[in-house]
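Asks: Predicted model follows, preceded by the sequence.
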Amino acid sequence: MRFRFVLFFLWIATVTMSIATLQVRFVGDLSYVPFEILESDGQAKGYFVDFWRLAGKKAGFSVTYELCQWKDALAGFEQGDFDVVGGIFYSEQRSKRYLFSKPFLEIPTSVFYRPHIDSIVSLRDLQKYRVGVVEQDYSQEYLERNAGKANLVLYPTTEALVLAAIEGEISVFLCDEPVALYWLKAYSKAQDFKISPPFYKNFVYAVVRPDQKELLDLLNRGIDLITEEEQSNLESTWFGVPKTHTIPWALILVLSLIAFGVLISVFIWNSVLRRRIEAAIRTIKEQNERLSRQNLALTENEQQFEGVNQQLLATTEDLEKTLLQVEGLNYTMFELIELSKLLSEAAQGKDQTFFEKLLNTTLTVIPSADYGSVSLFEGEDWRFVYAIGHDLANLKTLRLKKSQFTLEGKISVVEDIISDNRPKMNATELEKLAQFTKPIAHSIVIGLFIGESLVGGISIDISAYSDKRFTQRDTEVAQALSNLASGFLAMQRYTIAQGKFQKDLLMGMIKILEIYDPHTKGHSENVASLSARFAEELGISSDLIQRIYWAGLVHDIGKILVSRELLGKMGPLTSSEYQIIQNHPVWGAEVLQSSDELSDIVLYIRHHHERWDGNGYPNRLERESIPFVSRIISLADSYDAMISDRPYRKKKTVECALKDILNNAGKQFDPSLAKAFCAMIEGKSAKRSVI
């Protein structure tokens, strides 16, 4: 009996201990050094590993950590082999599949490139090169979404990516800055690459599957329990310089020569300065001797002499202050010149990059400022587009009106801007604005104008915990920066108007074609709309969708060069007539190829009658050698033609048209795209990618 009691007691104790300590299986990237490192004995270590072990110790769960290639890590996690991905960036696409923890670290991501390349500062610069990224890393998703023309080369690990760049397989790659620098320094090649300013900075999160909400709460509790001192200790432990394989003698020699040059320059400057000081001392001595003689001769004017002496000292102090102001203005002018270089380039794309640079530059050249924000007005609505120091994500959720924006004239200095907004906002709006911004004592508010129209504003803020104040110079610099921003907005609106003019011109050409061939009236707009709708269904970027729409709009423009009699012929075509018809994609491409803005569209138009089996025209391309956009337009063109009346036949029903498309999948059409297109027409499809 006693023996049974002891066994029962041990069983109860074992179950209790297993319940008390939850074991969580983490997975990560084996080459994401120094955040995740795979030792030769198979053990994991690194910043993420130590961070989660510390969080588990505090929150009451134990951690096992396995590392593998990033693609395999995500696949294993999604299949249930692991509970948590220990470090990952947030994206909208990932948020649909995973639950994200609280952020616990911020990492910058930059472009690394060879010295023979002039500079890379924007996504547009990447379109000339083959750009390396880690497969299924956030950088791949970022470039596919924002740089549709970039030629991406995928690698399984960061080490493989860096080695490919070192060996000359690629000249440009996008990578998280600490990890890339680690591997470049590990192979003694850091000096062989330039680094761009960060393209973006992302917070690091852990993720769990959607059915693991309780586990997510446990991870967040662990994050909250780690103190700032403990996190600082982890960072100092892991964010050091890695050991290099060889001593970089060339770098040491260059640095030594630079240091020697600096020493020589300092020596020469000291000699010049010493001579100037000695000359100044002699001059001062001479002045003192002269003043002494005057003092002896004019003792009755001693009080007047003292006043003159004080005035000389005050003038010297004023000159020193003026010199400092001149140096500050020189630096400010340099920053303004650098910012103005972005104007023409930024006007061709989104405004986010320009406003980030604008606000960062403003806070640099106005050192008394601590925070700032940029706002734009859309009609009567006021929205925040960028902020430093304040909570931008929540500020973007505010629904404010242009009339609530604080501005008197074109620029104004405001004390306690939150209180100043009190008469213009209701209690809820004021509470949220105060909650989403840091405490502010003083602000410079500058309007952004196009002509006389107020289109936005910039607010430069001093913290409520600072005793600094804005100067007249700060106000003048802020006004200069706002002029740059207003110029940017004006250029951007001109670019948009120019794009509308080009679209109107193309629409005019389509109307000419419809007058020339009445049987195709509305066909071009139908193909354009169908192609754009299908591209959106496939998850293609918005910029490329716009190009697809334009290509669909002008896909048959070459038919203007085919005779009206041939286009409207009621009976079957002869062999020679069919050859003439087959020339219209080539003629359409030649009509449009003179425009640089339509260079990509020329390629899509030329090949929209190619077939998947290689029996199309004009170049008999087959399978993936046919441009992807041409395959989309081919489906939309064929479908609209089948359901429309033609001189030589009556239109088909939608059901018959879809059946014909499926019957020709793998012959005339890309089989994957054909199935997706038919599913979209039938209203059965969900967002998918077949690229």
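Replies: All right, it came through fine. A quick note: this is a predicted structure, and the numbers were derived from the prediction, not measured. Numbers count the residues shown, from 1 in each chain.
Asks: Please count neighbours and contacts with C-alpha atoms only from this point.
Replies: Fine.
Asks: For the stretch 1-150 of the chain, which segments count as helices?
Replies: In chain order, the stretch 1-150 of the chain shows helices spanning 2-20, 47-59, 70-78, 92-95, 138-146, with DSSP state H, counting those that start in this stretch as the criterion.
Asks: which other residues reach stretch 668-678?
Replies: Residues from elsewhere that reach stretch 668-678, judged by CA atoms under 8 Å, 6 or more residues apart in numbering: 534, 610-613, 616, 623, 631-632, 634-635, 658, 661-662, 665, 685, 690.
Asks: got it, and stretch 378-389?
Replies: Contact partners of stretch 378-389, identified using CA under 8 Å, 6+ apart, comprise 352, 355-356, 359-360, 370-377, 392, 395-396, 398-403, 405, 437-438, 455.
Asks: What is the three-state secondary structure of the residue nearest to G616 when sequence neighbours are not counted?
Replies: Nearest residue to G616, sequence neighbours excluded (CA to CA, 6 or more residues apart in numbering): E610, at 4.0 Å. For E610, the assignment made with DSSP: H, G, I helix; E, B strand; the rest coil gives coil.
Asks: For V374, see how far away E610 is.
Replies: Distance from E610 to V374, counting by CA to CA, to the nearest Å: 49 Å.
Asks: Between the two, which is the more surrounded one?
Replies: Counted by other CA atoms under 10 Å, E610 and V374 do not tie: E610 has more neighbours, with 25 against 22.
Asks: Okay, one more to line up with it:
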Amino acid sequence: SLASKLENIFVFLSKTSFKEDYEEFFSKLLMLTFSLIEGGEYGTILLRTKDELKYVASFGYDVSLLNELNIDLETEEKLVEKGKVKIIESIEAVGLDESQKELAKKLGLDRVKYTITASFFIEDEYYGGIFIDSTKDQNPFTTQDIEVMEAISNLGSLFLRTKKLFEDLENKLKIDSIITEISKNLDFEMRVKNYFKEVFRLLNRTFEYLNSMKVSVEIENRFIHVFACDDSVNVVHSKSSEYTFEEEKEINNFEKIYYEFGKDKIEFALKEGSEQNSDIINQLSVSILPVLKSFFIYKNRAKLFADIMIAFARTIDSKDPYTRTHSENVTKYAYFFARHLGLDKRNLKILVLAAILHDIGKIGVKESILLKNGPLTADEREIINIHPEKGYEIISVIEGLEASAKILRHHHERWDGKGYPDKLKGEEIPYLSRILSIVDAFDAMTTERPYRKALTVDEAMKEIEKNAGIQFDPELAKRFIELKDSIKDALNISIEDILMEILNIGEV
């Protein structure tokens, strides 16, 4: 009876797991339908994959041959109606072309006289259908069969909707997870190539069917193009929004997923046979492009930050023609000495930024005092001596410079406690301040002033040795003297290169 058949469908539904893959579920659904439609001899289920149709289950036919029919989605959509069961008389009604008719004959479809079919829909979009065939001369399908097929149509559509809902949720969780991992574990201070190498590695670990990724972003009317794959990362700066990498020629035939937002663009190439994953890659593209854009915005701001640091230093030094390169020299010596000491990346950055800004507190000191040709009065000396505190006040409120502000505050402290501003003694003085104290004094001694000639490197090193344990940290003084024969090489290093290194704003 119809009631018992509908009960069988309900029992089938209650045992359905939406974790099953499509082919497994629809193979079972086809066999259930055969058990309920008595006039059926052969059967197939056709499903939509993107904009194509594919047979995923059959009874009595060769599935691989069926898929060679290449059933046209647009043609199929014209034959179906949502929620309606149809009985088709002869294969001629399907509208096959001549080559398809030949293949249909090979499959035995030419013997089919009647087909009862029901469609699967998600919302109003056609997603496939079930076809039960009969070779009998008289129509074997009854009104009861039509009602059963309507229930089968609803069941198949329910599975597709629910499965898609689960997949969308799972995809969203995957994407959220990978975006979180990239944001949490990858430092914006990484070099561009290293950053994108890690991004692609993390993406490919989750989405193993990715062949490559290409990103183009606009930063201040220029474009940065990045191509990343398993083997390499290439970066190009250009005035044009379009750029073709040599590696792209090898993937011309791969399916590509594009996403554009304004003038920014991301493209993923998928490995062969992974077209069914295009939906999640579309979602991934939308989510990850803003993250990658933020990386380049940070890099651009870091470059701007470096330019501002250099401008600050040159503004301070320009007040005195005798010390016009003092801040840059001190920075170069600090960098060179820090490398000799094996300073780690974090402390190197703090020291370099402190060095280039160490005299910023002098910005408010009158030129008549700074340029005085002769000894300073007690009042003038007091004004000069507050420049580390003034520098600290200026710099400590700038995000990212708090640690450097502390270092420049104490670069005039002395090992014996007779320095300023806080009269710190020995190891009370921050380690990086002790380094800065030595290189600052060395540049001052080896620079010509109106009231004295510059000391030679040997003479300056002897002064540092003489004042070790008095003005300078004795161990650091000893290590600095080791550089006697090479210290002047520091001045050959570009200040821009130093800042690009410590801020990680180089192109690669």
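Replies: Received it, and whenever you're ready, just let me know what you need. Just so it is clear, the model here is predicted, and its values are computed rather than measured.
Asks: Can you pull the TM-score for these?
Replies: Put the two chains on top of each other and the TM-score (TM-score structural alignment, normalised by the length of the second structure) is 0.57; 341 aligned residues with a CA RMSD of 4.1 Å.
Asks: Go through the contacts of stretch 668-678 of the first structure and flag which are in helices.
Replies: Using DSSP state H, the subset of those located in helices is F534, R631, I632, S634, L635, L658, I661, L662.
Asks: Those residues into JSON lines, with extra columns for distance to V562 of the first structure?
Replies: Formatted as JSON lines, those follow (distance: CA to CA, whole Å):
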{"residue": "F534", "distance to V562 of the first structure": "29"}
{"residue": "R631", "distance to V562 of the first structure": "24"}
{"residue": "I632", "distance to V562 of the first structure": "24"}
{"residue": "S634", "distance to V562 of the first structure": "20"}
{"residue": "L635", "distance to V562 of the first structure": "23"}
{"residue": "L658", "distance to V562 of the first structure": "29"}
{"residue": "I661", "distance to V562 of the first structure": "27"}
{"residue": "L662", "distance to V562 of the first structure": "31"}
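Asks: Buried among the residues you listed? Make that a PyMOL selection.
Replies: Here is the PyMOL selection string for the buried members of these, based on 16 or more other CA atoms under 10 Å:
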select buried, resi 534+631+632+634+635+658+661+662
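Asks: of the ones in helices among the contacts of stretch 668-678 of the first structure, closest to D318 of the first structure?
Replies: D318 of the first structure lies nearest to F534 out of those, by CA to CA, at 69.6 Å.
Asks: for the aligned partner of that closest one in the second structure, what are its contacts?
Replies: For F534 of the first structure, the aligned position in the second structure is occupied by F337, per TM-score structural alignment. F337 of the second structure makes contact with I435, F480, L483, according to CA under 8 Å, 6+ apart.
Asks: So which residues of the stretch 151-300 of the second structure form helices?
Replies: For the stretch 151-300 of the second structure, the helices defined by DSSP H, counting those that start in this stretch cover 192-206, 278-317.
Asks: Which neighbouring elements make contact with the last one?
Replies: Just to be clear, that refers to helix 278-317 of the second structure. Helices and strands touching helix 278-317 of the second structure, by 3 or more CA pairs under 8 Å, 6 or more residues apart in numbering; DSSP states H and E, are helix 143-185, strand 210-219, strand 255-261, strand 264-270, helix 326-341, helix 345-356, helix 495-502.
Asks: Check the shortest one too.
Replies: Of the remaining helices and strands, those touching helix 192-206 of the second structure by 3+ CA pairs under 8 Å, 6+ apart are helix 143-185, strand 210-219, strand 222-229, strand 233-238.
Asks: and M31 of the second structure, which of the ones you listed is closest to it?
Replies: Nearest to M31 of the second structure among these is helix 143-185 (11.4 Å), distances taken as CA to CA.
Asks: now the angle between helix 278-317 and that closest one, please.
Replies: If you take axes from the mean of the first three to the mean of the last three CA atoms, to 10 degrees, helix 143-185 of the second structure sits at 20 degrees to helix 278-317.
Asks: The residue mapped onto the residue nearest to G616 of the first structure from the second structure and K372 of the second structure, how far apart?
Replies: Aligned by TM-score structural alignment, E610 of the first structure pairs with E413 of the second structure. Counting by CA to CA, the separation of E413 of the second structure from K372 of the second structure is 24 Å.
Asks: just the buried members of the contacts of stretch 378-389 of the first structure?
Replies: 355-356, 359, 370-377, 392, 395-396, 400-402, 405, 437-438, 455.
Asks: dump the residue contacts of M333 of the first structure.
Replies: Neighbouring residues of M333 of the first structure by CA under 8 Å, 6+ apart: there are none.
Asks: And it? What does it align with in the second structure?
Replies: Using TM-score structural alignment, M333 of the first structure pairs with K172 in the second structure.
Asks: again, but for A665 of the first structure
Replies: In the second structure, the residue equivalent to A665 of the first structure is A468, according to TM-score structural alignment.
Asks: circling back: how much space separates the match of F534 of the first structure from I487 of the second structure?
Replies: In terms of CA to CA, F337 of the second structure sits 8 Å off from I487 of the second structure.
Asks: go on, T244 of the second structure?
Replies: For T244 of the second structure, the distance to I487 of the second structure (CA to CA) stands at 45 Å.
Asks: What of H225 of the second structure?
Replies: Noted for H225 of the second structure: a distance of 39 Å to I487 of the second structure, by CA to CA.
Asks: In terms of neighbours, single out the busier of these two.
Replies: With neighbours defined as other CA under 10 Å, H225 of the second structure and I487 compare such that H225 has more, 24 against 16.
Asks: ok, now how distant is the closest residue to the more buried one other than its chain neighbours from F296 of the second structure?
Replies: Of all residues not flanking H225 of the second structure in the chain, S216 sits nearest, at 4.4 Å (CA to CA, 6+ apart). Counting by CA to CA, the gap from S216 of the second structure to F296 of the second structure is 10 Å.
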